[in-house]
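# quick check, what structure comes out for this input:
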Amino acid sequence: MSIIPAYSISKAAAFSLTQAQRMLLADQGVTVHAVLADSTDTDMDRDYDIPKASRESVARAIVDGVKNEEEDIFPDSMSQTLAAGWRDSPAKVLERVFTSAPAVELAKS
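Here you go, the predicted structure:
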C-alpha cells in the first residue's frame, strides 16, 4: 500500500533499477519487464477492505505480457487505467531514448 512510506520508496527504487537494467542489457538482447500491479489478493493486503486482483489473474497477465513483449506490464484493471498515460509519458519516451543508445556511449558521458 502506498500509505506506507518505506514500501513506496522500495517500489520506486525497484522500478528505477528495472529501468536501469533495461538500458544496460538492451544491447545484449535481454529484455527486462516491470510488473506494475495494484492490490493483489495476498497475505500483505488481506486486512485491507479494498478491491484486489486475484493472484491467478495477475500471474496470467504477467505471462501474457512477457509473451506480448510488453516492457511494462499492468496486470489488473486498476493498474490498466494508468497504462496508456504511462506509455505516452515524457518519462517513458526518455527511457526509450536511453535504451536505444548504446550503453558504452552512455557510460562515457
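
# from here on, just use CA atoms for contacts and neighbour counts.
Will do.

# mind giving me the packing neighbours of the strand or helix carrying V63?
Using DSSP states H and E, V63 sits within helix 55-67. In terms of contacts (3 or more Cα pairs under 8 Å, 6 or more residues apart in numbering; DSSP states H and E), helix 55-67 is packed against strand 72-73.

# could you also give me the structure for this second sequence? I'd like to compare it with the first:
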Amino acid sequence: MSIKIENKVALVTGANRGIGKQIVETFIEKGAKKVYLAVRNIASTKELEEEYGDKVETIQGDVSDDKSIINLAAKTTDVDIVVNNAGVGTPQSTIGKNSVEDFKNQLNVNAFGLLRVANAFANTLEKNKGAIVQLNSVASIKNFTPLSTYSASKAAAYSLTQGLRVELGAKGVQVLSVHPGPIDTDMSARAGFTEAFPTTVVSEGIVDALDKGDFHLFPDEMAKQFEAAYQSFSDNVVLAEAEE
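Below you'll find the model as predicted:
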C-alpha cells in the first residue's frame, strides 16, 4: 500500500509547533488539499491560519481525552491521512519518587493517545483507504536512562503501531511508524540534546515513506544508525509476523 499527499485531506495532532507544525507546512507544500490542525488550544495556530488560509482548519483535539478525540473524528470524516504527532517527553529516570506518576502521564498521552486516535478514526480511514502515521522515536527500541519513562511509553506506542499495521492493514489502511532521533524542538532542548536535526527531515521523510508504502521511517542520521542495527530483527520478526 502507498498513498500520495497530493489532493489529500490530512489531520495532524499537536499541529501548533515543532514537528507537527512542520508536517503541516510540508504537506501543504507537497500538494495536500487541506490539513486539519488538531490542538488543545485553538488559539495556538493563528500563524498557520494566517499563512495558509482555507487550506488549514483548526479544530480542538486532546489525545489524552476520550470524548475530545471521538468528537474530533466525528467532525473530520473526510480525512485521508491522520498523523498522530502529539506527545509528551519529560526527563525522568526509572528510579525516582516521581517515576510512577510521570510514567502514567506519558503513557496516557503517548500510548493511550494513539489508541484513542486509532480507534476513533479506524472506520473513516478504512472507508477512505487512507493512512495513519504514528510519531514514535528511536527511544521506542532502546531505553535512554535519563528518559526512561518516555522511552517505555514510546515502546508501548511502537508495539501498538505494529498491531495497527496488522489490523488496519488488512482493511486497506497504510500504517507508518516514525522513529526520529533528536530533532530541533522544545522537547529535545528540555531533554538536554545540544545537537539536533531539523524538523524537515521528519516531515519530508513522512511524505516519501507514505509514497513508498513503508512501515518504518528512521529519518535522520542518528535514527538511520538505529535502523541499520535493527534491520534484521525488523525484517525477520516485526514485519514477518504480520505476514504469517
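
# TM-score for these two?
In this superposition the chains share a TM-score of 0.79, using TM-score structural alignment, normalised by the length of the first structure; 100 aligned residues with a Cα RMSD of 1.8 Å.

# post-alignment, the helix holding V63 of the first structure versus the second structure, mean distance?
By mean Cα distance after the TM-score superposition for the first structure, the fitted helix 55-67 of the first structure averages 1.4 Å away from its aligned residues in the second structure.

# in the second structure, which residue range corresponds to that helix?
Mapped onto the second structure using TM-score structural alignment, helix 55-67 of the first structure covers residues 199-211.

# check stretch 9-22 of the first structure too.
Aligned using TM-score structural alignment, stretch 9-22 of the first structure spans residues 152-165 in the second structure.

# with the first structure overlaid, report how far the matching stretch is off on average.
Superposed on the first structure, stretch 152-165 of the second structure shows a mean distance to its aligned partners of 0.6 Å (mean Cα distance after the TM-score superposition for the first structure).

# where do the helices sit along the first structure?
With DSSP state H as the criterion, the first structure has helices at 5-25, 55-67, 77-87, 90-100, 103-108.

# list the buried ones in the last one?
So that's helix 103-108 of the first structure. For helix 103-108 of the first structure, a neighbour-count test (16 or more other Cα atoms under 10 Å) marks A103 as buried.

# ok, the fourth one next?
The neighbour-count check on helix 90-100 of the first structure (16+ other Cα under 10 Å) flags F98, T99 as buried.

# now swap in the second one and tell me
Along helix 55-67 of the first structure, these residues count as buried under the neighbour rule (16+ other Cα under 10 Å): V58, A61, I62, G65, V66.

# so how far is it from its chain's centroid?
Computed by Cα atoms, centre = their mean, to the nearest Å, the chain-centroid distance of helix 55-67 of the first structure equals 13 Å.

# same check, this time on the shortest one
Between the mean C-alpha location of helix 103-108 of the first structure and the chain-wide mean there is a distance of 24 Å, by Cα atoms, centre = their mean.

# go on, the longest one?
Relative to the centre of its chain, helix 5-25 of the first structure is centred 9 Å away, using Cα atoms, centre = their mean.

# contacts for it, please.
Contacts to helix 5-25 of the first structure, defined as Cα atoms under 8 Å, 6 or more residues apart in numbering, come from residues M1, S2, V30, T31, V32, H33, A34, E95, F98, T99, S100, A103.

# corresponding residue for the fifth one in the second structure?
V32 of the first structure maps onto V175 of the second structure when the alignment is built from TM-score structural alignment.

# tell me which residues touch its match, please.
The neighbours of V175 of the second structure, taking Cα under 8 Å, 6+ apart as the test, are A131, I132, V133, Q134, T161, L164, R165, L168, G169, F215.

# make TSV from these and add distance to P182 of the second structure and neighbour count to it.
Compiled in TSV, these are given as follows (distance: Cα to Cα, whole Å; neighbours: other Cα atoms under 10 Å):
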residue	distance to P182 of the second structure	neighbour count
A131	25	27
I132	22	26
V133	19	22
Q134	16	24
T161	21	27
L164	25	21
R165	25	21
L168	29	22
G169	29	17
F215	20	18
